[in-house]
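Peer 1: Fold the following, please.
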Amino acid sequence: MDRRQFLRTTGATIFAGSIGASQTATAHPGPFEPLGRVAIDGAKEAVISSDGNTVAVAATTGYATVDISTPDRPRVLADRRDLLADREDGPLRGIYDVKLDGDTLLVVGPANPRPGAVAGVLVVDISDPAAPERQAFYETEFPIHNCVADDGRAYLTANDGDENPLVILDIETGDELGHWSVVSADERWADVPTAVRSVHDVWVQDGVAHIALWDAGTWLVDVSDPKTPSVLGSVSPGDPAELSELSVRQRHFESRTPPGNHHYVATDDSGDLLGVGIESWAIETENDDGTAALAGGPSGVELWDISDPTNPTQRSTIDPPASPDPTVEGVWTTAHNFDFHDGTLYTSWYRGGVKRHDVSNPSDPVELAWWRDPDRASFWTAQYAYPFADEGVFVASSWGVGDNAAALYTFPDHDGEQRNPPTLGSAPETGSNASTTADTNAVPTAEVTASSTPERTSATDAPGFGLEVGITVLGVATWWSRKRRRSE
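Peer 2: Modelled structure (predicted):
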């Protein structure tokens, strides 16, 4: 497609964007480094309690609660595994996300379809975070990659291989209050392969759901009355007519490279500034002259003014760290989950580390701090925690690198520079005749196989989900069918 941006094989992968790329502050009080770290097997998403003293962590096979009231000595309070193991189809696995609504913790999974496995929402009371108590479990007919808990409601990503809706439940009763799908907003999306319009994540503020739909962009939906959700606006929604005509090969290319790939969204305290995290990689291609090249690459976080949701306006793009090998088999430095607090944006970039940016002027974000340890840490999220003394704390969860354990890190909330920061490596060659520039007419030369790497593709052939099971779209459909029959 002519809207593609291509990557030079020098590895200097920077998608500056056409609007106000981020700047770097010239002076920091440094050094900038973690305050503390505690290992948590399988750590994925992390969320903060309302008092800022406790972190709940999704841990793949369970969840954990962590006391960070003494931030240089974080300690695990509870570590719960093999949830629902007493069920015939248990335990609950693939737990990538947890969310808090007061003292109520939602634990959801599996993130990806798992044939014959239980799926749903576990409701836990963590008013005593050292002794969590199960309150309820609501089984679903779909896997749940991400969720939001807000004002007694659970908002669930429901990639059912059909409409891929956002489903809204009453947390107290488990009753479905409503649902919304991009297909219901515009029936032309029904012709678009579900892999490129997966409902990946959701953020809810002041009755508005901000829904990341991968290559279908981000949609702003009024859910104040969940029975009658209504579209307020959209950000980079893509063209359903164009996307519906993609071949399997083109779909693979489209879903892994920019533009599109809306992965995570969140708003600032006012609700007027929207961050859109775009997760993407490079794909090896072949130029017209037969030389190898790379197309695509890691993406960053776009900042959008949505004070008028009917007319979102992009203010800037915060670029990703350059990767020495931006393919899915290489060193991931693309955007992942993030958080806003009081004019500061906290971002995670997998092995590219964590950063703080001043976004009080969203048209000119300023980098305040950057810390990375690419040989040991691959960061899933960065979240503001609480103020102490003259500054504050933010936390970041790492799902580990190789044999290095997954962990929760605590960081000081101040400006600074890392002492002797490690490099992310040198740029790779893409074959013996690698070109120094990519041809805009290059096309993908190979398909990605499901068994290549654990950081690749989901079971539905949609990226951004991680690889937990190697099943095909047909396998997913079979799973839905079995789940529905069992439910009926």
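Peer 1: C-alpha only now, for contacts and for neighbours.
Peer 2: OK.
Peer 1: Break down the stretch 301-450 of the chain into its helices, ranges please.
Peer 2: Read by DSSP state H, counting those that start in this stretch, the stretch 301-450 of the chain holds no helices at all.
Peer 1: That one: strands as residue ranges?
Peer 2: 301-305, 313-318, 338-341, 344-348, 354-358, 366-371, 379-388, 391-398, 407-412, 443-444 (DSSP state E, counting those that start in this stretch).
Peer 1: Now do the contacts for Gly161.
Peer 2: For Gly161, the contacting residues are Thr194, Thr460, Val476, Ala477, by Cα atoms under 8 Å, 6 or more residues apart in numbering.
Peer 1: Another for comparison:
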Amino acid sequence: MTPVHPAPRSTPRPTARPTTRAPRRLAAAGLSLGLLAVGVPAAAAAELPGVDEVVSSANLRQIANVPKQGPFATQTAFGTDMAFQGDLAYVGNYEGFTVYDIAEPEQPRIVSQVVCPGSQNDISVYGDLLFLSTDSSRSDSSCSSVPQAATVESSWEGVKVFDVSDPASPRYVSAVETKCGSHTHTLLPDEDSRTAYLYVSSYSPAPTLPDCAPPHDLISIVEVPLDAPEQASLAAEPVLFPDGGFAGGPHPDGTSTRRATEGCHDITVYPAKDLAAGACMGDGVIMDISDPLAPRVIDRVQDPNFAFWHSATFNDAGTKVVFTDELGGGGAATCLPTVSDEFGADAIYDITGAGDDRALERRSYFKIPRDNGTTENCVAHNGSLVPVQGKDIMVQAWYQGGISVWDFTDSSEPEEIAFWERGPLSQTELVLGGSWSAYYYNGHVYSSDIQKGLDVLTLKDPATASARSVHLDRLNVQTQPETGERGGGHGWGRDGDRGHGGHGGRGDGGRGWPRG
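Peer 2: Presented below is the predicted three-dimensional model:
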């Protein structure tokens, strides 16, 4: 059993109203997730917010909410990831996707909803095209498909392409099947060749699955001609782990496991740096992507406290990576006094060296400094940079742990500067919910809540004030824009080219508990 050495816990700056919640008590070495069934002490539980009660720091406030509607309003129609272009937000849902007009952030409105079932409908947008991931086995690639066992060879999973030149009436264009489906995908646009490359992450192979048999140590790369998206095709299947990757093993909590590497969960590309970071179940990697069809692993690490490498975010300089650990798969209450601050947390890695000698060096962990209840799923999840020149600040979703804004400019001493959260969906049972993704876009924080729909928040803090002057034409968070050197950003393609035209993100896909 690996001993646990908890990192110092950070607290909000004076600009934020101190939380009245009970502080997290660090777990002793070896405390297990088996203790999640044990309620928090009565004194602490009394300080937890009530059902749907909103608590926040003074510098992060909600200004709008649009509830899930129509066929997306059921409890099992989970809201998922987001992408932005101009004055529009595109939000995935297990049942399809919604287009919102966010020209007035205080009054967002629904432009259209597209019913196209297939978890988790991870989403990205580029010009007139929208891309959607399907990671649940379906009878075919159409939006009228029905669930069909993955053991049936004709079953389909992969990437769908839509034309969104008319946001009020998106049009299905094409689809590409990929091995083990498409849990998430990452857009890598190349304006020189008028091509959108999609790095498809998928996992959970099994010998009984004809389209997802082991070994699965690869990613799929889908090639979409921007001027002929109906010709989208599978272009490459590069193997990232020729040795099979991390073999898996016990987790130091005593009951969980550290997942073996059988593919990747998510990849973030930084086109301006020809660099990518992959969160690949049991491994974290950085890659050279100067040849988009042949990404090359530069360095690879494991973390003894990580159960499942989930996602990655570069700082603007490309000198750090924040990796997240989705302990419990997004469906467990891990923000408890019985769970170490190094479990289900972020890990901040500096990138040292240059060229092929670059290496990942872990400096610290970050976890929200508030306790949640045993009926609240809570763990580190999707977030983005807040574009502040000279600082490394991130806004991040923690499911029912809410939204946290935190500063990792000092890699060894991260600190939270703002937070916002709702109370539990239930005080008697764990109902999957909370913020799936929380991203900063053109002056506001947008959150896709699994059950509550789209939230819009305003962040007013001296540390982040300059971010309000940064305007992006487009934001696909896993296609990281460079903002600091220009003092602005434009949703750049490769080599700094502007994106094409256009109008003014992650469930276990039918293979277990929905993993985001």
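Peer 1: related to what we said a few turns ago, could I get the strands of the stretch 301-450 of the first structure as a markdown table with distance to Ser234 of the first structure and mean neighbour count?
Peer 2: Formatted as a markdown table, these follow (distance: least, Cα to Cα, whole Å; neighbours: other Cα atoms under 10 Å):
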| stretch | distance to Ser234 of the first structure | mean neighbour count |
| --- | --- | --- |
| strand 301-305 | 11 | 23 |
| strand 313-318 | 11 | 23 |
| strand 338-341 | 20 | 22 |
| strand 344-348 | 22 | 25 |
| strand 354-358 | 25 | 24 |
| strand 366-371 | 26 | 22 |
| strand 379-388 | 24 | 24 |
| strand 391-398 | 29 | 24 |
| strand 407-412 | 34 | 24 |
| strand 443-444 | 29 | 18 |
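Peer 1: Figure out which of the ones you listed is closest to Thr65 of the first structure.
Peer 2: Nearest to Thr65 of the first structure among the strands of the stretch 301-450 of the first structure is strand 407-412; the distance by Cα to Cα comes to 10.6 Å.
Peer 1: so where is that closest one in the second structure?
Peer 2: Here strand 407-412 of the first structure aligns to the second structure at residues 453-458, judged by TM-score structural alignment.
Peer 1: what's the average distance of that stretch to the first structure?
Peer 2: The superposed stretch 453-458 of the second structure is, by mean Cα distance after the TM-score superposition for the first structure, a mean 0.5 Å from where its aligned residues fall in the first structure.
Peer 1: For the strands of the stretch 301-450 of the first structure, give me CSV that also has distance to Gln23 of the first structure.
Peer 2: Listed next are the strands of the stretch 301-450 of the first structure as CSV, based on distance: least, Cα to Cα, whole Å:
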stretch, distance to Gln23 of the first structure
strand 301-305, 13
strand 313-318, 8
strand 338-341, 18
strand 344-348, 14
strand 354-358, 9
strand 366-371, 5
strand 379-388, 20
strand 391-398, 22
strand 407-412, 21
strand 443-444, 33
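Peer 1: Out of the ones you listed, flag the one nearest Ala190 of the first structure.
Peer 2: strand 443-444 (26.0 Å).
Peer 1: May I see the buried residues of the helix or strand following the closest one?
Peer 2: Sequence-wise, the next helix or strand downstream of strand 443-444 of the first structure (DSSP states H and E) is helix 473-487. Across helix 473-487 of the first structure, burial judged by 16 or more other Cα atoms under 10 Å covers Val473, Gly475, Val476, Ala477, Trp479, Trp480, Lys483.
Peer 1: distance of the third one from His263 of the first structure?
Peer 2: The reference is to Val476 of the first structure. Here Val476 of the first structure is placed at a distance of 21 Å from His263 of the first structure (Cα to Cα, to the nearest Å).
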